[in-house]
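Undergrad: based on what follows, work out the 3D shape:
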Amino acid sequence: MKIAQYGTAIAVLHAIANGLHGLAHIQIPVALSLLQISFVGIVIFLTPIIAAVLLWTQFYRIGSWLLVSSIAGSLLFGIYNHFIVISPDHVSQVAFTGWGMLFQVTAILILIVDGFGCWVGIWALKTTTQQQQVL
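TA: Next up is the predicted model:
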């Protein structure tokens, strides 16, 4: 039960942080490629929601895998696009005023939430593996 609660909390925080970041992307604007849009839509937004739902069902192990893989994918995507490759999506290229402030704050918030989310996902996988071994 705790796994489902923590996993759902991470999925909700992840969705809020990414939703606010996406709003800043639109308002600034910082455009994404079609491939990036697809990744964001499927891996960053849809998959954690599906994972959270599955955590409350008999398919909680699949939910745990989806949670850790999607959040890890989001973490790597954010690190690469916001902090490594210099592009309009890099935090150094967006002014820290107006919507740019929201952009930069949420880029960092996403790192924190996704880092914690990876930890929760790994914990969920370890816990479900231990439960299976007991059975």
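Undergrad: every contact and neighbour count from this point should use C-alpha atoms.
TA: Noted.
Undergrad: how about the contacts made by Thr47?
TA: For Thr47, the contacting residues are Leu66, Leu67, Ser70, by CA atoms under 8 Å, 6 or more residues apart in numbering.
Undergrad: state the distance from it to Ala95.
TA: Distance of Thr47 to Ala95, given as CA to CA, to the nearest Å: 31 Å.
Undergrad: just His25 next, same as before
TA: His25 sits 13 Å away from Ala95, going by CA to CA.
Undergrad: and those two? Which one has more around it.
TA: His25 (18 against 13; other CA atoms under 10 Å).
Undergrad: let's see this one next, to set against the first:
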Amino acid sequence: MKVAQYGTTIVVIHAIAHGLHGLAHEQIPVPLSLFQAVFVGVVILLAPIIAAVLLWTQFYRIGSWLLLYSMAVSIMFGIYNHYIVISPDHVSHVSFVGWGLLFQVTAILTLIVDGLACWISISALKAVPQNEKVL
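TA: A predicted model of the protein is given here:
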């Protein structure tokens, strides 16, 4: 199934991009609050993996919805923390030198990848009628 392949591929790219961004967070350091750390762990890292697994099962639509929601919320979280709220996590407070360059690049890259994941999810939901089973 092509959608499962595309969905899984984008989840792997998402994990790499967010993993690199997390590495930059640690190295700079730009610490996360407890709430942010739990949010990142559950919504940004775990939910897309569960969604990718579901794309390969009879729960394909649930996987597509979970991928869409987790990616959309990930985009909102990234925009809010990197571009709206003024904090050490705001891109204007992180240098373009050393690990800061990785932070800056991945702050944008994660938005692009997660946007593409939303598009893949929407395409998947449009591709299969609601009452049709996909195996």
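Undergrad: for structure 1, which helix is longest?
TA: Across structure 1, the longest stretch assigned as helix under DSSP state H is helix 99-134.
Undergrad: look at Ala17 of structure 1 and say how many residues are nearby.
TA: Counted with other CA under 10 Å, Ala17 of structure 1 comes out at 22.
Undergrad: correct me if wrong: it contacts Ile110.
TA: Yes - using CA atoms under 8 Å, Ala17 of structure 1 is in contact with Ile110, at 6.0 Å.
Undergrad: what range does stretch 106-116 of structure 2 cover in structure 1?
TA: Aligned by TM-score structural alignment, stretch 106-116 of structure 2 falls on residues 106-116 of structure 1.
Undergrad: run through who's touching the matching stretch.
TA: For stretch 106-116 of structure 1, the external contacting residues (CA under 8 Å, 6+ apart) are 10, 13-14, 17-18, 20-21, 71-72, 74-75, 78-79, 82, 91.
Undergrad: out of those residues, who's the most crowded?
TA: Most surrounded of the contacts of stretch 106-116 of structure 1: other CA under 10 Å gives Ile71, at 31 neighbours.
Undergrad: that one and Ala17 of structure 1, how far apart?
TA: From Ile71 of structure 1 across to Ala17 of structure 1, the span is 12 Å (CA to CA).
Undergrad: Val38 of structure 2 sits in which helix or strand?
TA: Assigned by DSSP states H and E, Val38 of structure 2 falls within helix 34-39.
Undergrad: state the next helix or strand along the chain beyond that helix.
TA: Going down the chain from helix 34-39 of structure 2, the next helix or strand is helix 47-55, by DSSP H and E.
Undergrad: name the helices or strands packed onto the helix holding Val38 of structure 2?
TA: Helix 34-39 of structure 2 sits against no helix or strand, with contacts defined as 3 or more CA pairs under 8 Å, 6 or more residues apart in numbering; DSSP states H and E.
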